[in-house]
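Dropping a prediction and its sequence here:
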Amino acid sequence: MAGKARASGSKRSFGGLRQLPSGRWQAQYTAPDGLPFKAPRTFQAKDDAVAWLAAERRRIELGTWTRQLQTDVPRRTLTLATYADRWWSQTESRHKPRTRTLNRGYLDRVILPELGTTPLTALTVSCIREWFAGLDAFPTRNANAYSLLRTILNQAVDDELIAANPCRIRGGSVKHRKVEPVVLSPAEMRELMSRLPDQWRALILLAAMSGLRWGEVAALRRSDLDLSPNGMLVTVARGLTKDRGTWVVGRPKSRTALRTVPLPEALRPLLVEQIERWAEPGRAGLLFPSKHGGFLDATAPRRALTRALAAMQYPHMRLHDLRHSAATIFAQAGSTLSDHMALMGHSSSAMSARYVGTSAARNRVLIEGIWTD
């Protein structure tokens, strides 16, 4: 193995091949002048690399080979747009449909309009920095687009098309919130429950007490719920997304999102009522179906949550904020970092820390506790 590439594992009578981490093939041979000569490009298929070596050997045998001839063959300039499109087309088997749709949007609307016509080898640190500084004020979108560009150019480095990745903006992929999530306390959760319509109590309280993502909640089947007398559990086995108007059921967001989460006993009567009144029949039936059957859109429960919070004179809250509430309650209850990551389905401690919030009421309790004898 040389550098980051891995050997092809085959010996040849003329020239040599090696497979790069990207899966593409590189070919080279010892030229008649005694010096190594590498193919001017890498190859998608091993057979293409073998064919190139055969053609080069034929030139040598015919006596028409010269280094000047071989190195002066004009090549089409590889632009970022061409390479990025190729990279995106190769992610079909690796990325979820929703992820590919989002990445296509970042490419078409954020990255390529400014940088697409730039030759891959002409991208510099200052060029990337100027592009990033000129983006409109959409922090999360910009961070995601920068992260995607960095990933694509890392692949270009592996393909030995560029020597180094020019994406070197410190904190460029860090997402800065424009609005802080709203975190509810257990007491506020109980009040919220009393103000919610019967139909949405189990769903919203399950999300708030388990920390499941909305796509994980909406994809739950009755078989995912264990109402054992010894303790209730919910198993996350799949996630639901919407890609260009079509529901897509697949694996959860990450491998660590495949998990089983314990549920508080206070949820039992609500879940029993949900199964009896609104869930689809059979173990494979959806736990939270839409009014007419099938997957539930977030619009109706979001409206119910907004109305209940308005009655509590509480600020506007997103459904995703329920996950932040669960994360904060877990942390304040004394969960270890490992506990917290397992419950939330996080793959990094940094993400778990990002989800833990606080409130003015909580800070008041801590301050009073510090200054009371």
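Cool, the structure landed. Quick caveat, the model's predicted, so the values are computed rather than measured.

switch to C-alpha atoms for all contacts and neighbour counts from now on
Will do.

ok, how many other residues are close to Glu160?
16 (other CA atoms under 10 Å).

Would you mind listing the residues in contact with it?
Neighbour list for Glu160: empty [criterion: CA atoms under 8 Å, 6 or more residues apart in numbering].

Now do the same for it: helix, strand or coil?
coil (DSSP: H, G, I helix; E, B strand; the rest coil).

From Arg24, how far out is it?
Distance, Glu160 to Arg24, using CA to CA, to the nearest Å: 10 Å.

again, but for His95
Remark: distance between His95 and Arg24 (CA to CA) = 19 Å.

between these two, which one's more packed in?
Arg24 (18 against 13).

Pretty sure the more buried one sits against Ala45.
Yes: using CA atoms under 8 Å, Arg24 is in contact with Ala45, at 6.6 Å.

Can you check which residues contact both of the two?
By CA under 8 Å, 6+ apart, no residue touches both Arg24 and Ala45.

Mind checking what helix or strand follows the host helix or strand of Leu240 in sequence?
Using DSSP states H and E, Leu240 sits in strand 239-243. Next along the chain after strand 239-243, taking DSSP H and E as the criterion, comes strand 246-250.

which residues in the chain form strands?
Under the criterion DSSP state E, strands of the chain are mapped to 6-7, 16-19, 25-30, 36-38, 225-226, 232-236, 239-243, 246-250, 259-263.

The ones you listed: which one's closest to Trp278?
Evaluated over those, closeness to Trp278 peaks at strand 225-226, with 14.7 Å, by CA to CA.

Structure two is appended below for comparative analysis:
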Amino acid sequence: MTTKKKPRRSFGAVRRLPSGRYQAKYTGPDSQWHTAPQTYEMKGDAEGWLRAEQRLVNDGPWTPPTQRQPQTAGKAAPLTVKALCEQWLTTAPLKSSTVSSHRKRLELRVYSTPLADEPAVDVDRARIRQWWADVQRQWPDTGSTNSYAYKRLRTAFQWAVDEAELLHTNPVRVKGAGTPPRSDIRDRPLITRDEATALVGGVTERMKTPVELLLYCGLRIGELLELRRNDVHGIDGDGPVTLRIRRDAVREEEPKVDDDGEPVMNKRTGKQVMRQFMVSHDTPKTSAANRDVGVPASVATRLRKHLREHVARGPDALIIPNARGGVMMDTTFRGLMSPGKAHAGRKDVGPHDLRRFYCTLLVNTPGVSLEEARRLVGHEDVSQLMNYQRASSGYESRAAAALNNMIEPTPTPKDQNNE
């Protein structure tokens, strides 16, 4: 039986995007592709835009859709910068936690500026340079947030060029804007070994091993909070213990509603109240984060004791659960770390500083190559690992001594005997 083929569209094309929405485009009289200024939930709406465009081509006068006023552009208002960014966030294959993080920065530095409501097709490099100058002038002390927002804006426009085919070029190009300024975090002193010991000694018994797993296994806070009994291998006996990192926990938020389903608003700010919670993911932050980490023998001994005394039975029991047995909030963990930070005299550090401590120790450990260290910490490339390096205490005198030894090598016993 012969299947009758569906007739090919004579004018333009409609395709379904990964988001499930429909995009329409056609070749105009100028022999260039022209894309609808927005995507559509229904395929029929996309086809309707094509029919309207075809009438303009046939009856004239015709101008490219990007050059028309909103009321003549197929009855669709031009896609604004904010709408473009939101399309990217909802279409690109991003984790919900990543979308939330990106949107927060965009809201702070893009959506809150006049650029947000301008048609994306009208934005050129000069307009972006003006926006960037305004951002730096208005928020001079938040360089990291500014650069983060710039990078997300650039990615959204690049998506509009490469994937959505809404634009021909990416105007978001400002030299140096994507590089955050050197921050105090980079120059923050590395935790010393004595401070690490004091940090562990200052927390409760239930917190000692989890803090050690950050210090001496280099786990991310989300990886630790999602770590379960069946992720700890070799726990029986007294042999090597390995942590299998295969999941991650992230903090997310959603609008808070009352009993009637109405949004709860903050009376002081007028903004909607958000409810925060932790969500477990089947995959860590990146594919490289799927890894096995060996636990130092001394930490492994204490980990066995922690499992016996503080962890419920069953393979899915969390290593450090909250009071209800679920995933602990990262903010709760930070609060439980506070007594240890005070005991160590390092109130300035957080969980990620403990990971930096591990990375720096690892790179300076004889017999561990950079590639092996990269795999252990779960980075995608060595440059990420090196960015985590911090100067250890006393580096100035060690460097001077090493250089002096190069200028005037210390005599060996053999050299002294020959004198």
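Alright, I've got the coordinates. Just so you know, these numbers come straight off a predicted model, no measurement behind them.

Between the strands of the first structure, which one is closest to Ala208 of the first structure.
That would be strand 259-263 among the strands of the first structure, by CA to CA, at 10.5 Å.

mean shift between the closest one and the second structure?
Aligned to the second structure and superposed, strand 259-263 of the first structure gives a mean residue distance of 1.0 Å (mean CA distance after the TM-score superposition for the first structure).

Pick out the residue nearest the middle of the second structure.
Thr98 (5.5 Å; CA atoms, centre = their mean).

what's the spacing between that residue and Leu385 of the second structure?
Taking CA to CA, one finds Thr98 of the second structure at 21 Å from Leu385 of the second structure.

same deal with Leu215 of the second structure?
16 Å.

With neighbour numbers in mind, choose between the two.
The residue with more neighbours, out of Leu215 of the second structure and Leu385, is Leu215; 26 against 22, by other CA under 10 Å.

that older thread, need the strands of the first structure in TSV with mean neighbour count and distance to Thr71 of the first structure, can you?
Below are the strands of the first structure laid out as TSV (neighbours: other CA atoms under 10 Å; distance: least, CA to CA, whole Å):
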stretch	mean neighbour count	distance to Thr71 of the first structure
strand 6-7	14	25
strand 16-19	21	19
strand 25-30	21	13
strand 36-38	15	9
strand 225-226	17	66
strand 232-236	19	57
strand 239-243	19	47
strand 246-250	14	49
strand 259-263	17	56
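
Let me have these in a markdown table, extended by distance to Asn142 of the first structure.
Below are the strands of the first structure laid out as a markdown table (distance: least, CA to CA, whole Å):
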| stretch | distance to Asn142 of the first structure |
| --- | --- |
| strand 6-7 | 35 |
| strand 16-19 | 34 |
| strand 25-30 | 34 |
| strand 36-38 | 38 |
| strand 225-226 | 38 |
| strand 232-236 | 30 |
| strand 239-243 | 21 |
| strand 246-250 | 26 |
| strand 259-263 | 31 |
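
for those, which one sits closest to Leu337 of the first structure?
Of all these, strand 259-263 sits nearest to Leu337 of the first structure, with 15.5 Å by CA to CA.

what does that closest one correspond to over in the second structure?
Alignment note (TM-score structural alignment): strand 259-263 of the first structure is matched to residues 291-295 of the second structure.

ok, now how distant is the equivalent of Gly314 of the second structure over in the first structure from His340 of the first structure?
Structural correspondence for Gly314 of the second structure with respect to the first structure (TM-score structural alignment): Gly282. As for Gly282 of the first structure, its distance to His340 of the first structure is 33 Å (criterion: CA to CA).

what about the two, which has more around it?
His340 (20 against 12).

ok, the more buried one - contacts?
Residues near His340 of the first structure by CA under 8 Å, 6+ apart: Ala327, Phe330, Ala331, Ser352.

before we move on, the earlier item: and the strands of the first structure: which comes nearest Pro74 of the first structure?
Smallest distance to Pro74 of the first structure across the strands of the first structure (CA to CA): 15.5 Å, for strand 36-38.

That closest one - contacts with which helices or strands?
strand 25-30 (3 or more CA pairs under 8 Å, 6 or more residues apart in numbering; DSSP states H and E).

Contacts only, for Met207 of the second structure.
With CA under 8 Å, 6+ apart, Met207 of the second structure has these contacts: Val200, Ile320, Leu336, Met337.

Drop anything exposed from the residues you listed.
Val200, Ile320, Met337 (16 or more other CA atoms under 10 Å).

Ser147 of the second structure -> the first structure?
Ser147 of the second structure maps onto Ala143 in the first structure, by TM-score structural alignment.

list the contacts for the nearest residue to that match once chain neighbours are set aside?
Leaving out its chain neighbours, the residue that sits closest to Ala143 of the first structure by CA to CA, 6 or more residues apart in numbering is Ser173, at 4.2 Å. Ser173 of the first structure makes contact with Asn142, Ala143, Asn144, Tyr146, Ser147, according to CA under 8 Å, 6+ apart.

what residue of the second structure takes the place of Ser173 of the first structure?
Ser173 of the first structure maps onto Gly178 in the second structure, by TM-score structural alignment.

quick one: its match from Ser147 of the second structure, how far?
The value you get for Gly178 of the second structure to Ser147 of the second structure, if CA to CA is used, is 5 Å.

where exactly do the helices run in the stretch 101-250 of the first structure?
With helices called from DSSP state H, counting those that start in this stretch, the stretch 101-250 of the first structure shows them at 112-115, 125-133, 139-158, 186-195, 198-210, 214-218.

among these, which is nearest Lys38 of the first structure?
Comparing these by CA to CA, helix 139-158 comes nearest, at 16.2 Å.

The closest one vs helix 125-133, what angle?
160 degrees (axes from the mean of the first three to the mean of the last three CA atoms, to 10 degrees).

helices and strands around helix 139-158 of the first structure, which ones?
Right, helix 139-158 of the first structure is packed against helix 97-106 by 3+ CA pairs under 8 Å, 6+ apart.

ok, back up a step: which residues in the second structure does the strand holding Leu240 of the first structure align to?
Taking TM-score structural alignment, strand 239-243 of the first structure hits residues 248-252 over in the second structure.

Quick one: average offset of the matching stretch versus the first structure, please.
Stretch 248-252 of the second structure versus its aligned partner: 1.2 Å mean (mean CA distance after the TM-score superposition for the first structure).

Show me the contact partners of stretch 235-254 of the first structure.
96-98, 101, 215-220, 224-225, 257-261, 295, 345, 347.
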